[in-house]
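1. Prediction below, plus the sequence it came from.
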Amino acid sequence: MHRNRTKAAVTLGVLLLATACGTPVVTESQPEERKPELHFSLSSSAKNYHSFEALGADSAVVVEATAGSATNEELSGIPTTVTEVRVDRVIAGRATSDTLPVLQFGDASVLSPETSSLLREGHRYLLFLHAHQLTPGVDTGRFLITGDQGAYELADGRYDLIGAPSSALPRSLTAEDAVAIAQRTG
């Protein structure tokens, strides 16, 4: 079973991430006494954003949003979390609804350290989002966080980056600066 799950994870990982992040290799590791981690090892062509303008250009919508309830699903053997976010304010682009389903790889038991941390219910975020497509040009109705640099969590009047262990973008911004920057991207 583990072998089939790994094979399915590799196949789906290649399909899901190839267009946005280069060519991934998906592996699963399970260190003793720690939660298993789902690793997406990206090739050198992986997108590393050096400006908010570039991040915004790859995003369909930029919103201030509050995370709601989340459900765990598997996508061809890959654990995922889908969080319904309530759109508090559209900064750039056009939101398709007052709530948007945001798909993230990993769940509470299997984390993906190369992507943004999972959104937490009741917490506010600045999110750079793009449509999730299993087939190019065909939206699934769900959204993905753009790269691993497209999610900032609001805490104490500042937006803090919740992904990207190494990023050329600032790790923390005042709420006012974050909104002003996001508005310039649209």
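-> That came through, no problem. All values reported here derive from a predicted model rather than from experimental measurement.
2. Could you use CA atoms for every contact and neighbour count after this?
-> OK.
3. where along the protein do the helices fall?
-> Ranges of helices in the chain, per DSSP state H, are 2-21, 52-57, 175-185.
4. Switch the ones you listed over to a markdown table; also include mean neighbour count and distance to Ile91.
-> Below are the helices of the chain laid out as a markdown table (neighbours: other CA atoms under 10 Å; distance: least, CA to CA, whole Å):
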| stretch | mean neighbour count | distance to Ile91 |
| --- | --- | --- |
| helix 2-21 | 16 | 22 |
| helix 52-57 | 19 | 10 |
| helix 175-185 | 17 | 6 |
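5. One more to weigh against that first structure:
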Amino acid sequence: MDTRIPYDDYPVVFLPAYENPPAWIPPHERVYHPDYNNELTQFLPRIVTLKKPPGAQLGFNIRGGKASQLGIFISKVIPDSDAHRAGLQEGDQVLAVNDVDFQDIEHSKAVEILKTAREISMRIIIAKRRELCTRDLQPTALQVESARASWLALREASQEIVLSAPSWLSGWGGWGDSLPAAFYINCTVLGVP
């Protein structure tokens, strides 16, 4: 008996449109060009302090936790809230709150700490590479796993996708073997939460 799968039964994979490489920039112009920004302080953790009156909302939502093995991330920031004015953005990773480590904490415990505290001192890392996923989920040049995402979309309908970066990406920007956190929490197959 022939156990091979017929060609027509294989999934359809859509690749992103080809994008031409960026224009050449002469070396003497690179110092002031935004594509050659070597300012690394933007990637260092920073402290955000919020004061919350009793019964008031935090102004942001979190997602993740120990069960997801990804840490705690900001999933939504309410416009014009104190959190928004303090500079919190979707995709930012919460490393610690009031000296409690949030890198390996249960989601419910993280919510409890945030809700009960009146003054919140958060150590966060600003989300990197938000452009990996756009609001309308149109592929971008940096969406290196878009072919796999298309297959998962066909297979998993509306569930969230979590993708690993290809092995050749391990030395690219220090991401290791996974894509940035912003990709994990913002990209869903049929919409962004």
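-> Perfect, thanks for sending it. Note that the structure is a prediction, hence the values are computed from the model and not measured.
6. TM value for the aligned chains?
-> The TM-score (TM-score structural alignment, normalised by the length of the first structure) is 0.25; 81 aligned residues with a CA RMSD of 5.3 Å.
7. looking at the helices of the first structure, which is closest to Phe105 of the first structure?
-> helix 2-21 (9.8 Å; CA to CA).
8. Which strands and helices lie in contact with that closest one?
-> The contact analysis (3 or more CA pairs under 8 Å, 6 or more residues apart in numbering; DSSP states H and E) places helix 2-21 of the first structure against strand 24-29, strand 78-93, strand 124-135.
9. sorry, back to before: can you redo the helices of the first structure as JSON lines with distance to Val138 of the first structure?
-> Below are those laid out as JSON lines (distance: least, CA to CA, whole Å):
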{"stretch": "helix 2-21", "distance to Val138 of the first structure": "13"}
{"stretch": "helix 52-57", "distance to Val138 of the first structure": "19"}
{"stretch": "helix 175-185", "distance to Val138 of the first structure": "24"}
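10. Among the ones you listed, which comes closest to Arg142 of the first structure?
-> With CA to CA as the criterion, Arg142 of the first structure lies closest to helix 2-21 of the helices of the first structure, at 12.9 Å.
11. circling back: distance to Leu144 of the first structure and mean neighbour count added to the helices and strands packed on helix 2-21 of the first structure, as a markdown table?
-> Formatted as a markdown table, these follow (distance: least, CA to CA, whole Å; neighbours: other CA atoms under 10 Å):
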| stretch | distance to Leu144 of the first structure | mean neighbour count |
| --- | --- | --- |
| strand 24-29 | 16 | 17 |
| strand 78-93 | 10 | 20 |
| strand 124-135 | 6 | 22 |
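12. now for those, which one comes closest to Arg5 of the first structure?
-> Closest approach to Arg5 of the first structure among those is made by strand 78-93 (7.7 Å; CA to CA).
13. coming back round to it: dump the helices and strands packed on helix 2-21 of the first structure to TSV, plus distance to Ala175 of the first structure.
-> Converted to TSV, those look like this (distance: least, CA to CA, whole Å):
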stretch	distance to Ala175 of the first structure
strand 24-29	33
strand 78-93	12
strand 124-135	9
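14. For Ala180 of the first structure, find the nearest of those.
-> Closest to Ala180 of the first structure of these is strand 78-93 (CA to CA; 8.8 Å).
15. That's all I had, so thanks and see you.
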